[in-house]
Structure formats: structure tokens, C-alpha cells
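Student: 3D model of this:
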Amino acid sequence: MADYTGIFERVEQKYLLDSLQFEALWAVLEPYMRPDEYGRSTICNIYFDTPNHLLARLSGEKPVYKEKLRLRTYGVPKAESPSFVELKKKYQGIVYKRRIVMPYGEAYDWLVNGKAPKENSQIAKEIAWSLHYYGDLKSAMALCYDRVALYSREDSGLRITFDTNIRFREENTDLRQGDDGQLLLEPGETLMEIKAGGGLPTWLTDMLSRFRIYPASFSKYASAYNTHGTHIVHAS
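Tutor: Model prediction:
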């Protein structure tokens, strides 16, 4: 089932699959994994950055610590739709996420228009601190993709997601404008992410080895900028 936890930490690893690798892996996962209760979903995000794309550039430099601020919805939202304001941090390979839920319109007014939200939790204060620290964060990109999420039948901390049709736009970033954009991946490619609280089970590492699936350094947001040829950023 979907994870709506406000705070969590985990290891995340990405893999870029071609169509043959995806089909081979998908065919043997059923005994070990079960689908998310929502099945296939469309995830929409606004990524925030400074005018000179500082956060994207830092991601490309593979620092010990980096962070991203984004606003996420499931599907194209309306003002009253639930949304997630997420501060995602990565330190020495471990991902830490802080997120709060609020109506999309309120979250948009906070992050884009500077209107203080009703939320006054500790997580909201951390997000507000980041907004103050960077000073001039703006909505830099809308990025959407279609996702299928699987959860382990035995270990609730193990999750595998498959993202396709990753698309982005730098204009009209308000998600209420739709989920269209320029495609990021080549035809037939799928971005797989394995998310775990600890080490991977033997059956999974054996599958990855059998199908010659190897870790990839890949960030949707940074790679979208790199596609334009104006930013040298392509790390996870």
C-alpha cells in the first residue's frame, strides 16, 4: 500500500532497463512482489530551484549531501486535491524524506507565491527553513511520469517502482495545467528504482545478475536539464 509517512529514511538505487530486461524481470517477480493497491498511477511534480539551477548542479557533482524540494500530486490536481510538499535529502547514500500533506492550491501559494500555510508542524518548519536558506527558490520544472509500484510479500520495507513516459516542461509549471511535456527516455526504456530499509534479498540480487541489470546514476530532474545541453548534471 502507498506510504504516506511524514518522515522516513531508506536506501534507493536506480536502474535503467531496456524493453527485454523489463519483460524478463517482470515475468519472474510475481512470487515475491505484489502490486500497489492503486495499480498504475501518474505522478506529477514541481521541482524548485534557484535561478542558476544550484540544486540541479549540486546533484551532478555527487556531493556527500544534497537535497531537493518538490511538490507532488497523484494525477493532474485541482486546488483542493491532496498534495505532498517534500524535502528530500541524501547523505552518504541514504535518502531521508520529510513531507507534509496539504491541498494543492495552498501548497502552491506557499511555495510559489510566498503565502504562509496553515501547517505549523516541525516538518513544515524544516521546509520553511530551506526556502529561507536558498532565498530565491522558484518553480523550475514540472515533471510527470507513469508508475507501477510493487511491494515485497515478505518485507514491507522493500519496494520496487517502474517509471515510464517520463516527461517534463519548464514553462507553465503549475500542475493544474496538465501532465504533458517533452519525453526524457528513449522508446522502450523504463526507470526502475529499488527502495529498501536495509540490504536486498538474495533472490533479487540473483535476478539482477541473471538479467545483467546494473545500477545507474540517474536523476529525472537533473537529466531533464541535461537534455537541454545547458546543464552538466546527470547524477542521481
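
Student: every contact and neighbour count from this point should use C-alpha atoms.
Tutor: OK.

Student: just checking, what packs against the longest helix along the chain?
Tutor: Ranked by residue count, the top helix of the chain under DSSP state H comes out as helix 122-134. In this structure, helix 122-134 packs against strand 94-103, with contacts taken as 3 or more C-alpha pairs under 8 Å, 6 or more residues apart in numbering; DSSP states H and E.

Student: which helices and strands sit right next to the strand it packs on?
Tutor: Partner elements for strand 94-103 (3+ C-alpha pairs under 8 Å, 6+ apart): strand 7-17, strand 82-91, helix 122-134.

Student: and the nearest residue to E189 once chain neighbours are set aside, how many neighbours?
Tutor: Of all residues not flanking E189 in the chain, D18 sits nearest, at 4.8 Å (C-alpha to C-alpha, 6 or more residues apart in numbering). By the criterion of other C-alpha atoms under 10 Å, D18 has 15 neighbours.

Student: and for comparison, fold this next one:
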Amino acid sequence: MKSEQHSYIISRYEFKYILDSIEAERLQNYMEKIGLESDDYSNKGPYVVNSLYFDTPFLDDYYDKDASLLTRKKVRARIYGDNWSNNHSLIWLEIKNKRNFHIIKERLGISADDWESFISTFNPFLITRDNLTQKDKEFIDKFSHLYIKGRYRPHIIVKYRRAAFLDSFISKIRITFDSNISACFANEDFREDFMTPVHFGSTIMEAKFNDKLPWWFTKAVENFDLKRSDFSKYSRSVAMLRNSYKIPLSR
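Tutor: Model prediction:
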């Protein structure tokens, strides 16, 4: 994998469902039977998603979700691997804006050197590699202004195991199954010394699509009696860690 990736924007809808382990297994079997294929990341099996969430001193992004605001955002860095203390060749910076069920995610892949420059100074403007495109520069400007103006800092790490399926024939839709969700507060070297289970025993299924849901997914919702959820990994993880460590979060 390249150590740098140009920025791009994803615009789509996301529906979430909370499953137990039996429901998750049955639904994954269903996806395979109707011909869905594993995505590029999971063609060798489930993989680890590891996100470092940033927030303001007053945890504005957390409280926006807690207040069920229609429009909210998340600012994070993401790797695909077990531990932030390992040397990763590619780190994604992301801004995720959400309005109801519609999300717009902007991301840029940076090298380990650029990541070190940023995280050691908390200054995203230091990402200045030679091959930046105009869109890359626009993303860095947007990320930097948001980060500096809001005084964002690393807050928590959320890690989980993901299996993902694609349907690119009938309609463009991606189905992900996220399990073994755990979280910890971000310390200075981002070592996950102690991870707290989040929503233990549950799997979060997400349907990610651009236009309308295919008939087979609507049928699955009916057959499996699925109920849509507003579950947020970040929000639930903050609440879980707050309860575990008894740290008051107040504005």
C-alpha cells in the first residue's frame, strides 16, 4: 500500500442496525448466498479498523451527538491495523459531516513522517509533501482551520473488527459488520494498554448506499425484523469510558 493517498470525498446514506452474534452470522450468510462479494479490504477475511478521535476541550462533537442534533461532525485519524504504536505507512485524516442519515466524508492519506509532524505539534499545516494536489491542499486547509480554531486534541481510540460486503451489480451498496468494539483514552504515545469493551457481544451492521436500497436488503430487513439504530461508536465509547473511569464530562 502506498504511504500517501490523495484526498477524496464520499457522499452517501448510512443506516445502522444492532445485531446479536446469531443475527450477525445469519445475515452474513444471507449476503453470501445472494451473491455479495467481500470488499477489497476483507477478501482475506475480517480486518481491524482503528480510529483516533479528536475533540474540542469541551467535547463539542460528543455533546452534539448526545443532544441528537440533526447536523454534526467527527474529526479523526484512521489506520487499518491493531495498534497505533506500530509503524504504519499510511494514516488517514478524516472529517465526517452528518445530517440525519446523509453523510459526507472527506479524507486524505498521509505518510508516517507527515503524521509525526502533525501529531507532535498539533499543527496540520505542517503536512507539506511535494505531490499535493489542489484538492489535497484544500482538504489540509479545511482540516487545519477546523482543528486549530476548535482547539482539537486526541481524545479516544476506538478499535473494532470489520467484515464488509459489496453489491455492485444490482445497486451500489456496501454492508459492513463491526464487532469486538473496544475503546481507550488516547495517551501521549497512543498505546492501547487497556481497551474497554463497548456494547459487548453486539455487532453493528451498516448499510452504506448512494441512491435507494435494493429490494433484497428491504426484504432482509423484513425477514430478520431489523430495527434501525442511531448507534455511534464514538459517542457510545465516550459514555462507556466515562462510566468506567468516573470522569465527569460537563460544559
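
Student: now which residue in the second structure aligns to the residue nearest to E189 of the first structure?
Tutor: Per TM-score structural alignment, the equivalent position to D18 of the first structure in the second structure is D20.

Student: buried stuff in the helix or strand hosting E116 of the second structure?
Tutor: Element membership for E116 of the second structure (DSSP states H and E) is helix 112-121. Going by neighbour count (16 or more other C-alpha atoms under 10 Å), the buried part of helix 112-121 of the second structure is 112, 114-115, 117-118.

Student: average distance between it and the first structure?
Tutor: Once fitted to the first structure, helix 112-121 of the second structure is off its aligned match by 3.3 Å on average (mean C-alpha distance after the TM-score superposition for the first structure).

Student: tell me the angle of that helix relative to strand 102-110?
Tutor: Between helix 112-121 of the second structure and strand 102-110, the angle comes out at 110 degrees (axes from the mean of the first three to the mean of the last three C-alpha atoms, to 10 degrees).

Student: tell me the angle of helix 112-121 of the second structure relative to strand 91-99?
Tutor: Going by the same axes, to 10 degrees, helix 112-121 of the second structure is angled at 70 degrees with respect to strand 91-99.

Student: how far out from the middle of the chain is helix 112-121 of the second structure?
Tutor: Mean C-alpha position of helix 112-121 of the second structure versus that of the full chain (C-alpha atoms, centre = their mean, to the nearest Å) differs by 20 Å.

Student: residue in the second structure matching L183 of the first structure?
Tutor: Checking TM-score structural alignment: L183 of the first structure goes with P197.

Student: wait, that match sits on S179?
Tutor: No: with contacts counted by C-alpha atoms under 8 Å, P197 of the second structure stays clear of S179, the gap being 10.3 Å.

Student: settle it for me: which of those two has more neighbours?
Tutor: Legend: neighbour count by other C-alpha under 10 Å for P197 of the second structure and S179, higher for S179 (25 against 18).

Student: ok so, going back, nearest to E189 of the first structure, of the helices and strands packed on strand 94-103 of the first structure?
Tutor: Among those, the nearest to E189 of the first structure by C-alpha to C-alpha is strand 7-17 (5.6 Å).

Student: which parts of the closest one are buried?
Tutor: Buried, per 16+ other C-alpha under 10 Å, within strand 7-17 of the first structure: 9-17.

Student: what does that strand rub up against?
Tutor: Contact partners of strand 7-17 of the first structure, identified using C-alpha atoms under 8 Å, 6 or more residues apart in numbering, comprise 93-99, 189-198, 213-218.

Student: contacts only, for Y104 of the first structure.
Tutor: Y104 of the first structure makes contact with 73, 77-84 under the criterion C-alpha under 8 Å, 6+ apart.

Student: which residue in the second structure aligns with it?
Tutor: Under the alignment (TM-score structural alignment), Y104 of the first structure pairs with A112 of the second structure.

Student: so how far is G81 of the second structure from the alignment partner in the second structure of C44 of the first structure?
Tutor: The equivalent of C44 of the first structure in the second structure is N50 (alignment by TM-score structural alignment). Taking C-alpha to C-alpha, to the nearest Å as the measure, N50 of the second structure and G81 of the second structure are separated by 6 Å.
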